[in-house]
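Undergrad: What follows is a predicted structure for the sequence shown.
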Amino acid sequence: MTPPAFSAVSKESLSDSVYRQLADKILRGELIAGAALPAERELSEALGVNRGAVREAIKRLQQARLVAVRQGGNSVVLDYLAEGGLELLPGLLVNAQGQLNTAVVRSIMAMRSALAPDIAAAAAQKGGAALADELDALLARMRADAGSLKALQAHALAFWRKLVERCGNIAFRLAFNSMTRTYSQAQDAMAAVLQAEFRDLENLGAIAAAVRRGDAETARSHGRLHVEIGRGALEHALDAVDAGGSIQ
């Protein structure tokens, strides 16, 4: 196997730059599971940074479960599919050719479709009138900003953020945070594709009303209907990408 080539990194945020480059090579399979990382000295020379930056980057790789440090200080690449968590999703969104990884996007949308109804239901059980008032205020802003897709996108994200913050489930919140960070990398490209979902005030309004009544099952039902609008549109767009086109 040909050793992966490394590029000199920016002198700003050295450990961050080293971490990103090493993590990228692991996630894209240039450094395979079971392989040993080059020694700190070798990495320092190849990347053009000091050994302290390399050492700090390797600590972060350990925390992300991308490498394990064995006895003697040698670092071995781990199988991120077996060891990693949702925080790795942003690094998987774009493939080695700089293209959107459609399989990862589909996986994220499937997870979102699975979680969103339960988030809406849990928020309806716990949120009450105070949350409903906040959701109604957001819906009013969405109506006022109907001509701005960017504003609708931001308001829709805020709507779901309020639901997840008040649903009382920390696992939902952390999963939402990971999905949001991943989505932020492609949000400009996704805006037009998902606009029908952003304009779906009917289901969002029904969720808000269900939250006010404490009606979990109605919130769940309308949450499912709402996110499936976006999922269907995105699946159509991803089919075009897989056929050699681009997201329109």
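TA: It's in.
Undergrad: hey, let's count contacts and neighbours off CA atoms from now on
TA: Will do.
Undergrad: Tell me which other helices or strands the host helix or strand of residue 21 touches.
TA: Assigned by DSSP states H and E, residue 21 belongs to helix 14-27. When contacts are defined as 3 or more CA pairs under 8 Å, 6 or more residues apart in numbering; DSSP states H and E, helix 14-27 packs onto helix 51-63, helix 89-92.
Undergrad: A further structure is provided below for comparison with the first:
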Amino acid sequence: MKHAPIRREAVSDQLYALLRDRILDGSLPAGTALTAERDLAAEFGVNRHAVREAVKRLQQARLVEVSHGGRTLVLDWRRTAGLDLAVGIAEAGTGPALPDLARDALEMRACIGADAARLCAARCSRRTAADVVEAAGRYALAGPDLTELGAADVAWWRLIVEGSGNLAYLLAFNTLVGGTLAVADVPIDLRTAELLDVEAHVRLAAHIAAREPEAAERLARELLSRSVPATRRTAGR
């Protein structure tokens, strides 16, 4: 089927998004060959350089690979793609968004936060533990405005994640709070139960300062998981 030519600005980016969406929605199934470069250029009314750039991005995202025979084959993205794929979908705001991406990101946040709290209690320096306790005290004074509490919550959790000594967790945290995943778009009022539980924040800080990793992990998971059911209910409306 012939398509209308796509807009001329950022042509390779647009073509990448279109092909990515076809792979994600199954229009281009795993194991099939990607349409030939010249045919893609003709279909979308673009030059072959734009096609090559788009295919290069698909390769970088591990959505396709070039076989030994020279064909570009579609990969099973659920087995090959990384977190950057979810980030790209969230940033684009178009195409077949992954089901319940905000919920999935919040679930990941709860898992990472719980283990980061455990590691922080086991590993962090006395100075960091004192900073976590002090930040919890500031958090207690930040409410009841949810936006103000949200900013204080991010600053407090950053101390905990940094104190965990796990670089992968820190980079994931930056992605989750930096506006590049759907979790950043969750309305702040859906996190009310989590943010208004000041007492839990203070207790978690105390567990970290007392070097109680198991207790810190349990409480962190309980606290962070409170936002997930609210997001699930919203997604199901």
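TA: Done, it's in. Just so you know, these numbers come straight off a predicted model, no measurement behind them.
Undergrad: Quick check: TM-score for this pair?
TA: Put the two chains on top of each other and the TM-score (TM-score structural alignment, normalised by the length of the second structure) is 0.79; 235 aligned residues with a CA RMSD of 3.2 Å.
Undergrad: hang on, the earlier thing: mind putting the helices and strands packed on helix 14-27 of the first structure into TSV with distance to residue 206 of the first structure and mean neighbour count?
TA: Shown next, in TSV, are these (distance: least, CA to CA, whole Å; neighbours: other CA atoms under 10 Å):
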stretch	distance to residue 206 of the first structure	mean neighbour count
helix 51-63	41	19
helix 89-92	31	18
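Undergrad: Columns distance to residue 187 of the first structure on top of those helices, output as CSV?
TA: As requested, these are arranged in CSV below (distance: least, CA to CA, whole Å):
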stretch, distance to residue 187 of the first structure
helix 51-63, 27
helix 89-92, 12
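Undergrad: What number of residues are in the vicinity of residue 181 of the first structure?
TA: The tally of other residues near residue 181 of the first structure (other CA atoms under 10 Å) stands at 14.
Undergrad: what do we get in the second structure for residue 34 of the first structure?
TA: Using TM-score structural alignment, the partner of residue 34 of the first structure in the second structure is residue 31.
Undergrad: Any figure for the gap between its match and residue 236 of the second structure?
TA: Counting by CA to CA, to the nearest Å, the gap from residue 31 of the second structure to residue 236 of the second structure is 33 Å.
Undergrad: Looking at the two, which has the bigger crowd around it?
TA: Neighbours per residue, other CA under 10 Å: of residue 31 of the second structure and residue 236, the larger number sits with residue 31, 12 against 7.
Undergrad: if I look at the residue nearest to that one when sequence neighbours are not counted, how far off is residue 85 of the second structure?
TA: Using CA to CA, 6 or more residues apart in numbering and skipping residues adjacent in sequence, the residue nearest residue 31 of the second structure is residue 74, 5.3 Å away. According to CA to CA, residue 74 of the second structure stands 15 Å off from residue 85 of the second structure.
Undergrad: The two: which is more packed in?
TA: Each of residue 74 of the second structure and residue 85 has its neighbours counted (other CA under 10 Å); residue 74 has more, 21 against 16.
Undergrad: Now do the contacts for the equivalent of the more buried one over in the first structure.
TA: In the first structure, residue 74 of the second structure lines up with residue 77, judged by TM-score structural alignment. For residue 77 of the first structure, the contact set (CA atoms under 8 Å, 6 or more residues apart in numbering) comprises 26, 31, 32, 33, 34, 35, 36, 37, 66, 67, 68.
Undergrad: same thing but at 10 Å, please
TA: Going by CA atoms under 10 Å, 6 or more residues apart in numbering, residue 77 of the first structure touches 23, 26, 31-37, 61-62, 65-69.
Undergrad: hang on, residue 175 of the second structure packs against residue 84?
TA: Yes - under the criterion of CA atoms under 10 Å, residue 175 of the second structure is in contact with residue 84, at a separation of 9.3 Å.
Undergrad: okay, and the common contacts of those two?
TA: Overlap between the contact sets of residue 175 of the second structure and residue 84, as judged by CA under 10 Å, 6+ apart, is given by residue 181.
Undergrad: between these two, who's got more neighbours?
TA: Each of residue 175 of the second structure and residue 84 has its neighbours counted (other CA under 10 Å); residue 175 has more, 17 against 13.
Undergrad: which secondary structure element contains the aligned residue in the second structure for residue 120 of the first structure?
TA: With TM-score structural alignment as the criterion, residue 120 of the first structure lines up with residue 117 in the second structure. Using DSSP H and E, residue 117 of the second structure falls within helix 101-123.
Undergrad: Whatever helix or strand comes next after that helix against the first structure, how far on average?
TA: Using DSSP H and E, the helix or strand that follows helix 101-123 of the second structure in sequence is helix 126-140. Compared with the first structure after fitting, helix 126-140 of the second structure deviates on average by 3.5 Å (mean CA distance after the TM-score superposition for the first structure).
Undergrad: Any chance you could list what contacts helix 126-140 of the second structure?
TA: Helix 126-140 of the second structure is contacted by residues 120-121, 123-125, 141-142, 148-153, 155-160, 162-164, 195-211 when judged by CA under 10 Å, 6+ apart.
Undergrad: Drop anything exposed from those residues.
TA: In the contacts of helix 126-140 of the second structure, burial by neighbour count holds for 120-121, 123-124, 142, 149-150, 152-153, 156-160, 162-164, 195-196, 198, 200-209, 211, counting by 16 or more other CA atoms under 10 Å.
Undergrad: In helices only, show me the residues you listed.
TA: Taking DSSP state H as the definition of helices, those contribute 120-121, 123, 149-150, 152-153, 156-160, 162-164, 195, 198, 200-209.
Undergrad: center of the second structure - which residue?
TA: residue 181 (4.1 Å; CA atoms, centre = their mean).
Undergrad: can you tell me how far it sits from residue 229 of the second structure?
TA: Taking CA to CA, one finds residue 181 of the second structure at 18 Å from residue 229 of the second structure.
Undergrad: try residue 193 of the second structure
TA: 11 Å.
Undergrad: Same question for residue 82 of the second structure.
TA: Residue 82 of the second structure sits at a distance of 25 Å from residue 229 of the second structure (criterion: CA to CA).
Undergrad: Right, I'll leave it there.
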